[in-house]
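> no letters, just coordinates:
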């Protein structure tokens, strides 16, 4: 997918704010674009761990890993640049829905909800890599 003006807005939307947050925490990041990629990958990794914990009937780890995924998605919401219009509005709604799914997955031990979130984040990661 070629980068469009909207894709560039998406990069700018995340870029400086997310990078500043990590810079304040002394985490070395190559670029704001790389940071978003790492966050998407983190959700996928933590969801896989949460799914394993659910299958192993390990409640403590299930809660731990779903909470880690939720924390990343909350961070993604917090760095959205609301001035970017439709792109940020869409992502805000999408991310908030993913938080709902992750919460349900944790409360009910529902791996299908985790799979749904992972499918969305795999698509987001793929699209993100194509635009940066």
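Yep, that arrived. Being a predicted model, the structure only gives us computed values, none of them experimental. Numbers count the residues shown, from 1 in each chain.

> make it CA atoms for all contacts and neighbour counts henceforth
Will do.

> which stretches of this structure form strands?
Read by DSSP state E, the chain holds no strands at all.

> show me where this protein has helices.
5-24, 32-55, 59-78, 86-108, 111-131 (DSSP state H).

> in the longest one, which residues are buried?
By neighbour count, and taking 16 or more other C-alpha atoms under 10 Å as the criterion, the buried residues in helix 32-55 are 32-37, 39-44, 46-54.

> next one: the first one
Under the neighbour-count criterion of 16+ other C-alpha under 10 Å, helix 5-24 has 7, 9, 10, 11, 12, 13, 14, 15, 17, 18, 19 buried.

> pasting the second one now:
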């Protein structure tokens, strides 16, 4: 199958990214798909809402799988991720954009934190990022 230059670039970006960058990419994807699901709910395109909410859930499951439980923060993150999964399921079942908007807010907050950690501006947490 022939890939477009953009697809080749995306694949290369993922394959060469460090742990922190991969986490950031996952957050950005989850935010994008959740927002697409919200827009689809508003436009009453429920099949598209379902598809996008499921994609966001899959990404959050990847975030859970990426946790390193040698760090105590992982126990807190898994609870947050599980809560977001619950909210996405409820938003999808009820076709309720408000519930999904809460997930976007949490993802945006966590993305900001990961960007700080990844850039080394959040203290000595760089070792935790590098171990992912």
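Okay, I see it. Note that the structure is predicted; figures quoted are calculated from it, not measured.

> and residue 28 of the first structure, what's its match in the second structure?
Residue correspondence to the second structure (TM-score structural alignment): residue 28 of the first structure is matched to residue 15.

> cool, residue 7 of the first structure as well?
Per TM-score structural alignment, residue 7 of the first structure is not aligned with anything.

> which residues of the second structure does stretch 47-67 of the first structure align to?
Using TM-score structural alignment, stretch 47-67 of the first structure lines up with residues 34-54 of the second structure.

> what residues are up against the residue positioned nearest the centre of the second structure?
Nearest to the geometric centre of the second structure sits residue 27, at 3.0 Å (C-alpha atoms, centre = their mean). Neighbouring residues of residue 27 of the second structure by C-alpha atoms under 8 Å, 6 or more residues apart in numbering: 59, 107, 108, 110, 111.

> and the second one, how many neighbours?
Residue crowding around residue 107 of the second structure was assessed by other C-alpha atoms under 10 Å; the count is 21.

> ok, the last one next?
The number of residues packed around residue 111 of the second structure, counting by other C-alpha under 10 Å, is 19.

> doesn't residue 24 make contact with it?
Yes: Residue 111 of the second structure is in contact with residue 24 according to C-alpha atoms under 8 Å; the separation is 6.3 Å.

> could you find the counterpart of residue 123 of the first structure in the second structure?
So, by TM-score structural alignment, residue 123 of the first structure is matched to residue 109.
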